[in-house]
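Student: structure for the following, please:
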Amino acid sequence: MSKTQKAPGGVRSKGLTDYLNDENVRAVIYQIVAIALVILAGWYLVSNTLANLERQNISTGYGFLNLEASFGISESMIDYTPQSNYATALMVGFLNTVKVAFLGIILCTIIGTIFGVARLSSNWIVRKLATVYVETFRNIPVLLQLFFWYAIIPNAFPAARNAFQPLPDVLLTNRGMYIPVPVADNAYDFMGIAAIIAFIVIYFINKWATKRLDATGQPFPIVWASLGIFFGLVLIAYLIGGAPTAMDIPALKGFNIQGGYNISPEFMSVLIGLTIYTSTYVAEVVRSGIQAVPTGQWEAAESLGLKRSIALRKIILPQSMRVAIPPLTNQYLNLTKNSSLAVAVGYPDLVSVSNTTMNQTGQAIEAISIYMAVYLGLSLTTSLFMNWFNKKMALVER
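Tutor: Sure, this is the predicted structure:
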């Protein structure tokens, strides 16, 4: 019934034209059509891809993860040999990526905060040096900076035979920096468990101290108490484990350095390049956050006789964080995603290992989907943490 008709009793019923002219009905129809088109396009792409792979006798699925990798990885945080499977190889790449991203976020935050504050210094030299640092490294593409550091670091130090020793038992060579590390012992496992317990205890003490402050107005020395709990529990675990002192010290044997822990030139190049590049953006975020704090806060601090450094640390920076956290999150995400450029300098991150896996197995779609899912997971995890931190820092309305 396309035309409007009258129902029995003289009540006018809606026709098809009336329904089509209804904005709510049209909105539902458009959404259904859009979803149907997306499903149809996805079905076409998947079916066409599977047909082409079958035509070329290329297997699909993730069964290749259990096959022997048969390739070496220059540095690994877990036990790995060429006889390990592809799943283990990808885990090595994942951990290497997380290591770079985690250390890079910490270092760029520290360096960026220092230069952000320096950009507002009353000292002309300090202010201009900070400006030169920010404007120089911010405007050079990060990939070029990785190439630059990778060209500098291996050539800045001598060969293994003439290793430079800046500190006792620390060796710098064109193959990286070698540092002494403790020999594996159960005591260090106990210390790790003690550290986790300490963080849990500190968390609950912090909640109690906050409630106590709100109820009585009496502050609790949470910083000193936290340090005492952490180092105290870790020390007790160390003593219970037998207080081991054996160290694996690097030394020249043959044509190479043996022993200790090697920080490779590739890792240093990636970490330095990403840290410096991202710290310039963090510096601008910190600077804008400080400038967003009303000048009356500075004046109030001065009227109380507070030094400018104390006012900055105790009053201005905490308030500026409420403005700076959202853009800081973006910079942390950018650093994590930019770590995929490490493949350009030979650092065995997730992308590098995945590319090798893809070339050996021909499982291009699966390999790419794995590291896409991993980077998505890392980004979402970072966003969730920073959103939680942002809510903790936000002003609570009463």
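Student: hey, let's count contacts and neighbours off CA atoms from now on
Tutor: Will do.
Student: so which bits of stretch 181-188 are buried?
Tutor: 187-188 (16 or more other Cα atoms under 10 Å).
Student: distance from the chain centre to the strand or helix carrying G93, please.
Tutor: For G93, the element it lies in under DSSP states H and E is helix 86-118. Chain-centre distance of helix 86-118: 5 Å, with Cα atoms, centre = their mean, to the nearest Å.
Student: in the very next helix or strand once past it, what's buried?
Tutor: Sequence order places helix 124-138 as the next helix or strand after helix 86-118, per DSSP H and E. For helix 124-138, a neighbour-count test (16+ other Cα under 10 Å) marks 127, 130-131, 133-134, 137-138 as buried.
Student: what of stretch 75-89?
Tutor: 75-76, 80-81, 84-89.
Student: next one: stretch 162-175
Tutor: 163-164, 170-175.
Student: now these in TSV, with secondary structure and distance to A151?
Tutor: Formatted as TSV, the buried residues of stretch 162-175 follow (DSSP: H, G, I helix; E, B strand; the rest coil; distance: Cα to Cα, whole Å):
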residue	secondary structure	distance to A151
A163	coil	19
F164	strand	19
V170	strand	22
L171	strand	19
L172	strand	16
T173	strand	14
N174	coil	11
R175	coil	13
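Student: from those residues, which is closest to A101?
Tutor: R175 (22.2 Å; Cα to Cα).
Student: quick one: that closest one and F267 touch, right?
Tutor: No. The pair R175 / F267 is not scored as a contact, 11.0 Å apart, by Cα atoms under 8 Å.
Student: tell me the SS of I78?
Tutor: coil (DSSP: H, G, I helix; E, B strand; the rest coil).
Student: contacting residues for it?
Tutor: Listed by Cα atoms under 8 Å, 6 or more residues apart in numbering, the contact set of I78 reads V92.
Student: what is the burial count for S383?
Tutor: 17 (other Cα atoms under 10 Å).
Student: how about N262?
Tutor: 20.
Student: ok, back up a step: kindly indicate which of the buried residues of stretch 75-89 lies nearest Q31.
Tutor: Closest to Q31, out of all of those and judged by Cα to Cα, is A87, at 40.2 Å.
Student: look up the closest residue to the residue nearest the centre of the chain, ignoring the ones flanking it.
Tutor: In the chain, the centroid-proximal residue (Cα atoms, centre = their mean) is A101; its distance is 4.0 Å. Nearest non-adjacent residue to A101, counting by Cα to Cα, 6 or more residues apart in numbering: T336, 5.2 Å away.
Student: which SSE is that neighbour in?
Tutor: T336 belongs to helix 317-338, assigned by DSSP H and E.
Student: out of the buried residues of stretch 162-175, who's nearest V183?
Tutor: V170 (16.0 Å).
Student: does that closest one touch I179 like I think?
Tutor: Yes. Applying Cα under 8 Å, one finds V170 in contact with I179, separated by 4.8 Å.
Student: overlap of the contact sets of those two?
Tutor: P250.
Student: quickly find the element holding L376.
Tutor: Per DSSP H and E: helix 364-393 holds L376.
Student: which of the residues in that helix are buried?
Tutor: Neighbour-count burial for helix 364-393 [16+ other Cα under 10 Å]: 364, 366-367, 370-371, 375, 378-379, 382-383, 386, 390.
Student: one more, for comparison:
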Amino acid sequence: MLKWLAQVGVLALVLLFFRILGGEAAKNFARSDISFGFDWLGDPPGFSIREGIDLQPNSGIRALAVGGLNTLRVAFSGIIAATILGTIIGVARLSKNFIVNKLAGFYIETIRNVPLLLQMFFWQVLLMAQSSLTEGDVGSRIFSVSNKGVASIWVFPSTGFWPWFLIFLGGVYLSRKVARKRRTYQEDTGENGHPGLFGILTLLGIALVGWLVHPLLGFLSILWDGIGDLIGAIPAATVSLLIAGAAIVAAVVWIKRFLDSKRTPAGLGKLTDDDIFRMIFAGVSALFVVWIAFKVGGAVIAKPDGTDASVAAVLRDSFANIFYWFGDKFTGEAGSPLSVSKPAIELRGTGGFVQYADTGILATVPFFSVWIAVTLYTASFIAEIIRGGILAVAKGQTEASQALGLRRGQYLRLVILPQAFRIILPPLGNQYLNLAKNTSLGTAVAFGEIVAVGATLINQTGQSLPIVIVWMAFYLILSLSLSGVVNYYNRRMALVER
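Tutor: The predicted model follows:
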């Protein structure tokens, strides 16, 4: 009983603390004649963004969306690159080759001991010190580096990409089925079933067939548009009701599964205070989501087109627009799903300014400075995690692999790394979270990520607290999403005890 009282008391103190802070903030806003609200989300921001999907956003929420997508571009591409580079450096750190071993160690000790912000400044200064584009550079090329950024050849989605990609996803599913069957055949007969080879050939075959027949999926545009119409016809109040119902169902399912995990052949096991608290917390969280669904969902905001609509209606229309967008992509037109585009340098304007054309892919100086810095910095920590995970695998596994005649690359790929990843994955997830949150330092090098865009909105609107709340919500959702993915694979890879 004392334990429960202590927990409830601490919770009450925390709520009281935030209540006092909220009250003082409201008084200060009133004293400064600044209104607290989110009307600025629908107002024109009054500034442009240097890079992103929309350089001239017509509303505050659109500007934040551009900044958020810029953050996600750096975060997800950086996670992939840092994982690959960190794995290579971590394995090299264990190499018996003296030069490779020492170079990997030098990289790790140098990069991780230099502050990340200084590394961003270094790459920014290095790129800005490159030569300027001149009229002699006009033309297309495969790769280019200048004081305007790094441009490279790239592959872009083209006409028919999404129908082909749908076929490709079906190929991924079927290739996994084929590989699983070949693996079962190998286990049953002892003969080499070549599961990887058969899986890859199946995927390539389906991808090639899809390249030729993707126009036949044009009829799906009717389906996508029909789903969009169906969603758009849902009343706004029903949207809030569906969200609330989903929260309650999720809480009930979670509590049921939790209780099932406590059951024994003799019946339900004894529940501890922590177990009871978890179930209460799940129920309270569901009720909180219900309150948010109706309270926030019913709030009316101004849309960029000047009309007013509830948050639930905006959410419904946004979800419906996704299906309308897919409907526009399934046109049934023939053509290559992918196109290769080379960067080009051209003269623009009457003054003849030399600029990169809208071809290929261009990493601007701010983007490249942030991306390369967070990638290299995170890779240095991932390398040490990989090295520690490999060393944690019993030495007998390596000796047994060598006794079977496996080469170093084979036993690392087939024996050591699969076991090491069970140890590596939890700290690896922490590094992914650090990389995602470190992108906020991009504001120091003028990169248009969500913090930089929000800071400009604060200067324009004076709504500092609401924008900080948006920042916190964005990074909270991003961190929880990454944690959820890592935890899912961590559970999949965990050893099942008998």
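Student: what's the TM between chain one and chain two?
Tutor: With the length set by TM-score structural alignment, normalised by the length of the first structure, the two chains reach a TM-score of 0.84; 371 aligned residues with a Cα RMSD of 2.7 Å.
Student: related to what we said a few turns ago, corresponding residue for the residue nearest to A101 of the first structure in the second structure?
Tutor: Matched by TM-score structural alignment, T336 of the first structure corresponds to A436 in the second structure.
Student: next: G72 of the first structure.
Tutor: Match for G72 of the first structure (TM-score structural alignment): S48.
Student: which SS state does its match fall under?
Tutor: Looking at S48 of the second structure with three-state DSSP, the answer is coil.
Student: and for the one 10 residues further on?
Tutor: Of the three states, N58 of the second structure takes coil under three-state DSSP.
Student: that one: what's its closest spatial neighbour, skipping adjacent residues?
Tutor: N58 of the second structure's closest residue in space is P44 (Cα to Cα, 6+ apart), at 4.9 Å.
Student: so what's that neighbour up against?
Tutor: Taking Cα under 8 Å, 6+ apart, one finds 57-60, 304 in contact with P44 of the second structure.
Student: hmm, which of these are common to the first structure?
Tutor: Contacts conserved in the first structure for the contacts of P44 of the second structure, using both residues aligned by TM-score structural alignment, their matches' Cα atoms under 8 Å: 57-60.
Student: check these against F258 of the second structure and report the nearest one.
Tutor: G60 (41.9 Å).
Student: the first structure: which residue goes with that closest one?
Tutor: Per TM-score structural alignment, G60 of the second structure is aligned with Y86.
Student: that match: what's it in contact with?
Tutor: Neighbours of Y86 of the first structure in contact, by Cα under 8 Å, 6+ apart: 64-69, 357.
Student: before we move on, back to that, what about the residue nearest to N58 of the second structure, helix or strand, and which?
Tutor: Counting by DSSP H and E, P44 of the second structure is found in no helix or strand.
Student: wait, isn't A383 of the second structure in contact with I89?
Tutor: Yes. The criterion here is Cα under 8 Å, and A383 of the second structure meets it with I89 at 5.5 Å.
Student: now do the same for A301 of the first structure: its match in the second structure.
Tutor: Match for A301 of the first structure (TM-score structural alignment): S401.
Student: find the nearest non-adjacent residue to its match, please.
Tutor: Y411 (5.9 Å).
Student: number of nearby residues for that neighbour?
Tutor: Y411 of the second structure has 20 nearby residues by other Cα under 10 Å.
Student: and for the one 4 residues further on?
Tutor: For V415 of the second structure, the neighbour count with other Cα under 10 Å is 17.
Student: please apply the same query to the one 5 residues further on.
Tutor: By other Cα under 10 Å, 21 other residues sit near A420 of the second structure.
Student: what lines up with it in the first structure?
Tutor: By TM-score structural alignment, A420 of the second structure lines up with S320.
Student: residues contacting that match?
Tutor: 286, 289-293.
Student: at 6 Å what do you get?
Tutor: If you count contacts by Cα atoms under 6 Å, 6 or more residues apart in numbering, S320 of the first structure has them with 289-290.
Student: which residue, other than its chain neighbours, is closest to the equivalent of I88 of the second structure over in the first structure?
Tutor: Correspondence of I88 of the second structure to the first structure, assessed by TM-score structural alignment: I114. Leaving aside its sequence neighbours, I114 of the first structure sits nearest to A283 (Cα to Cα, 6+ apart; 7.4 Å).
Student: next one: the one you found from Q331 of the first structure, what distance?
Tutor: 11 Å (Cα to Cα, to the nearest Å).
Student: which of those two has more neighbours?
Tutor: Between A283 of the first structure and Q331, A283 has the larger neighbour count (other Cα under 10 Å), namely 27 against 21.
Student: what lines up against the more buried one once you look at the second structure?
Tutor: A283 of the first structure maps onto A383 in the second structure, by TM-score structural alignment.
Student: how far apart are the helix or strand containing that match and its match in the first structure?
Tutor: Secondary structure assignment for A383 of the second structure, by DSSP H and E: helix 365-392. Aligned to the first structure and superposed, helix 365-392 of the second structure gives a mean residue distance of 0.8 Å (mean Cα distance after the TM-score superposition for the first structure).
Student: and the angle for whichever helix or strand comes after that helix with helix 417-438?
Tutor: Counting by DSSP H and E, the next helix or strand C-terminal to helix 365-392 of the second structure is helix 395-403. Angle, helix 395-403 of the second structure to helix 417-438, by axes from the mean of the first three to the mean of the last three Cα atoms, to 10 degrees: 120 degrees.
Student: helix 395-403 of the second structure vs the first structure, average offset?
Tutor: Superposing on the first structure places helix 395-403 of the second structure at an average distance of 1.1 Å from its equivalents, by mean Cα distance after the TM-score superposition for the first structure.
Student: can you list contacts of the very next helix or strand once past that helix?
Tutor: As assigned by DSSP H and E, the chain's next helix or strand after helix 395-403 of the second structure is helix 408-411. The contact list for helix 408-411 of the second structure (Cα under 6 Å, 6+ apart) reads S401.
Student: report the distance from helix 408-411 of the second structure to the chain centre.
Tutor: 32 Å.
Student: post-alignment, it versus the first structure, mean distance?
Tutor: Mean for helix 408-411 of the second structure is 1.7 Å (mean Cα distance after the TM-score superposition for the first structure).
Student: name the nearest residue to the match of G72 of the first structure, sequence neighbours excluded.
Tutor: S48 of the second structure sits nearest to Q56 (Cα to Cα, 6+ apart), 4.9 Å away.
Student: run a quick neighbour tally on the closest residue to D260 of the second structure other than its chain neighbours.
Tutor: The shortest distance from D260 of the second structure to any non-neighbouring residue, by Cα to Cα, 6+ apart, is to L268 (7.9 Å). Number of residues near L268 of the second structure (other Cα under 10 Å) recorded here: 12.
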